[in-house]
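# Would you be able to build a 3D model of this:
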Amino acid sequence: MGYISQLRDDRKCKVVLILNDEQLEDKGEFESYLEKVVDLYLRFDPSCAEIADIAIPGDGDNIAAMVRQHAILLGIKNVRVIWKILALAKQVAPMLAGYSFSVTMDAVRTITLLAWSYLQPKGAPPLDYLKRVNAYNPIKEDADLDLKWRDLLVQYRYTGTSAFDLTLLEAVQNGYFDQSRLNAHAKELNEADMYRKAKEAMRELWDDLHLSFTKPIKPILDRFVEVFASELKYLDLGDLVSVERTFRELGDPRAEELVTLYIREKKDEPAAFDTDRLYEFGRELSPELLKRIKEAENATKPKRTTDETVMALAKNITDPELLAEAATIDVESYVQILKGHEGEELRDMLAGLRRYMNLIDATPEMIEILTRFAKAVKEIGRESAINQYRTRNLGFIQWLEKKEA
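Modelled structure (predicted):
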């Protein structure tokens, strides 16, 4: 300050002092001399929008427009930080080009926030806080930080940090992105977005159907068929049930076509024919549709060998499907199954089927299985003295003899 005064008074110089007063350690002392030395004091304090326009001039492309919009919303006032964020966004965009554009949009939004926090930590939410933030289930220790940043984060639509977000943060810190790591998360996000779009398309059609007294029905049903066919990968049994019932009640014969289309497209997805979830929510299927769905479900189930059936039954002795299969296995096959297992596997099989002996409410299928299994054990016991010794105390032969008596 003394030197500036000397230049002004003795040398008649005009001196311009440009500084960032927020970084001054002795700001109080500086301000006490400021009034004596400086004739004209101007604070350069452009708005966030002006800063963003300086950092990203012109219209630019979609990525630049997104970064500018996010920077303004967050209140970023550092041109250099915005430049670096834009460079990161431009770097990641081509790597996500093969997915839904919403994946890129989410990535750019996350990068803007996390890069701001990383590059300008004094003016942004702390990184450690962002890693654990949960806008709808905050933790007590973050009460002060939530009070300061929560409203901004909710407005910014950042309510929690996902595994994909952490991958992006690592890239921000390293300065480059790993394509394989991006792919691991982007595929899941892409599927979620496609699912959301399919549900949204169907919801719009339901609105057209139910929220109008003027729209003709045929174009709406035509559109239902078109959307159902194009988005079938992301639709489920609940969608089929609703559409099939609507078409049937409105007398449109294409209801059968939609069921056939669903079954054909989902033939390799056993879960696509699971009716249990529908019943949980009180949704009933027509007898005709239920019959076709059950037939399709049975067709998708992998065929088990007799060996696999018995081993599975030993672990779940009340499974109706396993019971039905095991009750048809002949005695000779049970003999081969028993001889095909040793050690713990044989012990588990014997212990599992032995439980039928103690069931008070054993079903006819259970009795049939136990009878055939016991006959197989008895037949093995007749083969040699050692096998007679081995089978003597298992309990199956005694149960069979008592039953026959």
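
# from here on, contacts and neighbour counts on C-alpha atoms
Noted.

# Could you count how many residues lie near the nearest residue to residue 47 once chain neighbours are set aside?
Using CA to CA, 6 or more residues apart in numbering and skipping the chain neighbours, the partner closest in space to residue 47 is residue 77 (7.6 Å). Other residues near residue 77 number 21, with proximity taken as other CA atoms under 10 Å.

# so how far is residue 65 from residue 77?
16 Å (CA to CA, to the nearest Å).

# still on that earlier bit, so the residue nearest to residue 47 is in contact with residue 53, correct?
No: counting by CA atoms under 8 Å, residue 77 stays clear of residue 53, with 10.9 Å between them.

# One more sequence to fold, the one below, so I can look at both together:
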Amino acid sequence: MTANPDSEPTSTKLLRAEIERFLATDAPEVLSIRGKWGAGKTYAWNSFLMKAKDTEKIALKSYAYVSLFGIQSLDELKYAVFENTVNAKDIGFEPTIEGLKENAAAVLKRAGKHSIAGMLSYFKNVADAVKMVSFLSVTRQIICIDDIERKGKSLRTQDVLGLVSLLRERRKCKVVLILNDDELEEDDKKQLAKFQEKVIDSSLLFAPTAKDCAEIALPKATGPLAHLAKHCVALGLSNIRVIKKIERLVVQVEPLLTNYNSAILEQAIQTLTLFGWAHFGRTSDSDVSLLSYILKHHGNQWFGPPDPDKLSDEEKKWAALLDSYSFTNVDDLDLVLLDAVRNGFIDVERLQHDAEILDEKHKAAQSDKALNEAWRRIHDSFDDNEDEALDGLVTAYTENIQVVTPGNLEALMVLLKDLGHDDLAREGLTFFMQERKEEDRNFYDIENHPFRSQSPDPDMKKAFDERLATFKIDVVPADILKRIGEHQAWSSSDIAALSALSAADYKSLFKTLRGPAMRTAVRAALGFERISNRGGEYDSIINNARQALEEIAAESPLNKRRVRYLIGAPPAERQNVPNAGVNRDEG
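This is a model prediction of the structure:
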């Protein structure tokens, strides 16, 4: 809990004051702490109890905590109180065998050896006799009875309240009841309403806000846990059990992501909070509606917010909440975290693989930002600051060289040369070529670069062409023709590769291909005929492709018909036969 009471939430402050009062006197009484599941009733009670123990402000000398979960009878409850009784100075520690022996010794002393001996005729052994009379030792102590709504079916609420009344009136005990009365069965609610005024002296409703719960569950939170607290409040998460479950996952994830960009850990915490709230806060195992909504409308292929007219009223509330929570879409890292929430363990290999991919994106984004800011010093003023602006630009390029594109490099070189810094421009080019020497062939193919300029810097073009020439080219003519046929675009290297093919090469190529791939290749090779001012290398492609088709057509009447269907009649036939060409009615 927070050390300064004045900084506590109001609901927590009121509960703390009442518990401190309750523990500080030995007057028998019954205190009830009510609240919803996960609100932090037990957590708050234990926290204030420990603080009272540490400051020696507990009047009675013994304490027992008992959960009614699964307890079926009063005898079980009585023995559980006896079994879990510890000295007040041992509050916070689990009951031990030594403690149980001490409690049993107290029973024997209280009952007397002769009384126990007289009982043995009714029991199999001393242990059964001690168990039967163990409740005799329960007197003048604090007893916490928790989870009343989760008691066994055979144990009635009115019987529990009757025992509580006995403990107060005859055993001079102080009893605290912790319950979620909304979850009681109807009969139990009626029994509680009927007897609570006679049995319960003080009843507190503990209903902390989301901010209260975050401060209770994550006291003095710093670092990642402070981010968790912030996200819990943003979602309105007022269930301390859920917060603690999410906290465990955050604590596990943090060391796995510390070596990456800090934004990745922040994303992980935001995602774990959302998915943890959706999963751990479900009313039943089959309630997956919120998670399903998130994955459907904010999945990997996210195309903006869903159409409000197509959402249910509940989905509209979720949409508004996710919008205010600034959660746009689920990426691969989020899916790993969802599995962690569902399965209870983290796939470390997948998590770090996806974190590395995100880390590279963040680095690229930061580098782009640095380059853009450097260029703004060039363009955004009329200050006399050439040296300063150029120094900043060169520094930005040097520090972020791994994300500098050929287009970026050319822009820098043009600027430096325009301002009379040719040597600095060439020095930058040399540095770039050294630092990016591991790039592939396409990187250095300026002519085919999508952002190439009409007249690239000559020094840069020379350096790139020399590096390009060092790569071994594995030309696949079918791929070149396919690309030309589909995009109607080609490069000088494409033409050089195609013009180097002989008629025999084209014949083999055309006969190897099938279906649309074959037709695309033939029409792409002959399509250069439409270029009026073409060079000799284009004629080589056209002539060799036509010769290949003529040889194929000569192989059989069927192939002759196939070639005619593809490209029309040969030129010689076109001169002699009117309207010769492809029969458009065929096929």
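
# Would you pull the TM-score for this pair?
Remark: TM-score between the superposed chains equals 0.73 [TM-score structural alignment, normalised by the length of the first structure]; 392 aligned residues with a CA RMSD of 4.7 Å.

# For the residue nearest to residue 47 of the first structure, what is the corresponding residue in the second structure?
Superposed on the second structure with TM-score structural alignment, residue 77 of the first structure falls opposite residue 238.

# Distance check, its match against residue 41 of the second structure.
Taking CA to CA, one finds residue 238 of the second structure at 12 Å from residue 41 of the second structure.

# before we move on, what about residue 455 of the second structure?
Applying CA to CA, the value for residue 455 of the second structure to residue 41 of the second structure is 74 Å.

# who has more neighbours, the two?
Shown here are residue 455 of the second structure and residue 41; by other CA under 10 Å, residue 41 has more neighbours (25 against 7).

# Let me know the distance separating the more buried one from residue 33 of the second structure.
Residue 41 of the second structure is 7 Å from residue 33 of the second structure, by CA to CA.

# Touching both of the two, which residues are there?
178, 206 (CA atoms under 8 Å, 6 or more residues apart in numbering).

# Contacts for stretch 211-230 of the first structure, please.
By CA under 8 Å, 6+ apart, the list of residues contacting stretch 211-230 of the first structure reads 201-202, 205, 208-209, 235, 243, 247, 258, 261.

# how about 6 Å then?
With contacts defined as CA atoms under 6 Å, 6 or more residues apart in numbering, stretch 211-230 of the first structure is touched by no residue outside it.

# Pull out the buried positions in that stretch.
Judged by neighbour count using 16 or more other CA atoms under 10 Å, the buried positions of stretch 211-230 of the first structure are 221, 224-225, 228.

# Likewise for stretch 175-184 of the second structure?
So for stretch 175-184 of the second structure, counting by 16+ other CA under 10 Å, buried means 175-181, 184.

# I'd like those written out as JSON lines, with distance to residue 325 of the second structure and secondary structure added.
JSON lines is the format used below for these (distance: CA to CA, whole Å; DSSP: H, G, I helix; E, B strand; the rest coil):
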{"residue": "175", "distance to residue 325 of the second structure": "42", "secondary structure": "strand"}
{"residue": "176", "distance to residue 325 of the second structure": "39", "secondary structure": "strand"}
{"residue": "177", "distance to residue 325 of the second structure": "37", "secondary structure": "strand"}
{"residue": "178", "distance to residue 325 of the second structure": "33", "secondary structure": "strand"}
{"residue": "179", "distance to residue 325 of the second structure": "32", "secondary structure": "strand"}
{"residue": "180", "distance to residue 325 of the second structure": "30", "secondary structure": "coil"}
{"residue": "181", "distance to residue 325 of the second structure": "32", "secondary structure": "helix"}
{"residue": "184", "distance to residue 325 of the second structure": "34", "secondary structure": "coil"}
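
# All set now, cheers.
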